[in-house]
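Asks: Take a look and give me a structure for this.
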Amino acid sequence: MDHDQKQDQHHNLHHEHGSPAGHHGGGASWTMAVRATLHCLTGCAIGEILGMAVGTALGWGNVPTMVAAIVLAFLFGYSLTLFGVRRAGLDLRAAVKVALAADTVSIAVMELVDNGIVALTPGAMEAQLSDGLFWATLLGGFVVAFLITTPVNKWMIGRGKGHAVAHAGHA
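Replies: As a prediction, the model looks like this:
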């Protein structure tokens, strides 16, 4: 498959799940918002779980563990978008700009909600990897973060921001 075919395939794949703002009536579908949020959640969850697990396993304090989890969540969240838009043919500089524009608000909201839940749940920060509370709080935080971030993403996509930038970057 040549470069143009890859770009068309990637572009068509994204348009199968909704159209970005400004293309067909200016709104964003809930399906598109859910998929954008799931995309973001995947990267955030990988980084968050890795950071929390490493910090907890190594006996780090609460602050260094949360910092590691947040940094890794942003790193993995951006990486998923970066790899996608690079595959679509964008050069590295343009791909980094798209990833930053597409994911920053979504990841920030998700991390704020998820880490807030972990921090405010009694005993969660002291829980060990073998404790059900550790995993229940972390996974529950992801669910709540998803529910709060999805309408944020819908609003942003409907205005041509957030994940809509990723669509424009490879259109």
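Asks: From now on I want contacts and neighbour counts done on CA atoms only, so please keep to that.
Replies: Fine.
Asks: so who does residue 100 touch?
Replies: Neighbouring residues of residue 100 by Cα atoms under 8 Å, 6 or more residues apart in numbering: residue 78.
Asks: That one sits in which helix or strand?
Replies: Using DSSP states H and E, residue 100 sits within helix 92-120.
Asks: what sits against residue 66?
Replies: 51-52, 55, 115 are the contacts of residue 66 under Cα under 8 Å, 6+ apart.
Asks: Could you do residue 117 as well?
Replies: Contacts of residue 117 by Cα under 8 Å, 6+ apart are 137, 141.
Asks: The same query, at a cut-off of 10 Å, please.
Replies: Residue 117 makes contacts with 111, 124, 137-138, 140-142, 144-145, as judged by Cα atoms under 10 Å, 6 or more residues apart in numbering.
Asks: returning to that earlier point: could you identify the helix or strand that succeeds the helix holding residue 100?
Replies: helix 132-158.
Asks: Could you also give me the structure for this second sequence? I'd like to compare it with the first:
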Amino acid sequence: MPEENTFLLSLKVTLHCLIGCSIGELAGLMIGVQLHLSITFTILIAVILAYLVGFSFAAYALKNKGSINLVQSFKIIWFGEFVSISIMEVVMNLVDYHMGGMNVASIFASTFWIAFIYAFVAGYFATLPINYIMIRLNKKACH
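Replies: Presented below is the predicted three-dimensional model:
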């Protein structure tokens, strides 16, 4: 059943994207919160790092699959990763912001981690159907 395989593949691809994005997102949030930066700068740092780590994970994974270099792999994955990361970042930052995870005094506050966990889950489920559609339409490279 090709549809079932596409769904299973989209589960895997979305999880891979989530891990890459979340590493960058978490690093950015931790920097912003610990340095008491404004929410705008905290989000900016988190988004930039999420894109950097997310794209790096995807490009590196694709590079390791075949005999292509990182530039070639980036050319293959840029569109699908851009869409996935964008949706994931919007959802994760909205959830984190509204749950107060960015308004805490320290990363040691439980609210910071609870908000991040909810944002993590929301980011996954918001991006999953988009990745499924992109894979079905052959618009997302699978790594």
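Asks: about what we covered before: in the second structure, what range does the helix holding residue 100 of the first structure match?
Replies: Counting by TM-score structural alignment, helix 92-120 of the first structure falls onto residues 70-98 of the second structure.
Asks: Next, the buried residues of that stretch.
Replies: 70, 73-74, 76-77, 80-81, 83-97 (16 or more other Cα atoms under 10 Å).
Asks: Likewise for stretch 29-42 of the first structure?
Replies: Within stretch 29-42 of the first structure, the residues that count as buried by 16+ other Cα under 10 Å are 29-30, 32-42.
Asks: in the second structure, what residues pair with it?
Replies: The counterpart of stretch 29-42 of the first structure in the second structure, using TM-score structural alignment, spans residues 6-19.
Asks: Quick check: that stretch compared with the first structure, mean distance?
Replies: Here the mean offset of stretch 6-19 of the second structure against the first structure after fitting is 0.7 Å, by mean Cα distance after the TM-score superposition for the first structure.
Asks: chain center to that stretch, what's the gap?
Replies: 11 Å (Cα atoms, centre = their mean, to the nearest Å).
Asks: And stretch 116-132 of the second structure, by the same measure?
Replies: With Cα atoms, centre = their mean as the basis, stretch 116-132 of the second structure stands 9 Å off its chain's centre.
Asks: Specify, as a residue range, where it falls in the first structure.
Replies: Stretch 116-132 of the second structure maps onto residues 138-154 of the first structure, going by TM-score structural alignment.
Asks: what comes up buried for the matching stretch?
Replies: For stretch 138-154 of the first structure, burial by neighbour count (16+ other Cα under 10 Å) applies to 138-139, 141-143, 145-146, 148-150, 152-154.
Asks: That one vs the second structure, mean deviation?
Replies: Here the mean offset of stretch 138-154 of the first structure against the second structure after fitting is 0.9 Å, by mean Cα distance after the TM-score superposition for the first structure.
Asks: How about the contacts made by the most centrally placed residue in the first structure?
Replies: Centrality entry for the first structure: nearest residue to the mean C-alpha point is residue 40, 1.8 Å, by Cα atoms, centre = their mean. Residue 40 of the first structure makes contact with 34, 73-74, 76-78, 80-81, 102-104, 106-107, 110, 146, 149-150, 153, 163 under the criterion Cα under 10 Å, 6+ apart.
Asks: What is the neighbour count of the residue lying closest to residue 101 of the second structure once chain neighbours are set aside?
Replies: Nearest residue to residue 101 of the second structure, sequence neighbours excluded (Cα to Cα, 6 or more residues apart in numbering): residue 112, at 4.1 Å. Residue 112 of the second structure: 23 surrounding residues under other Cα atoms under 10 Å.
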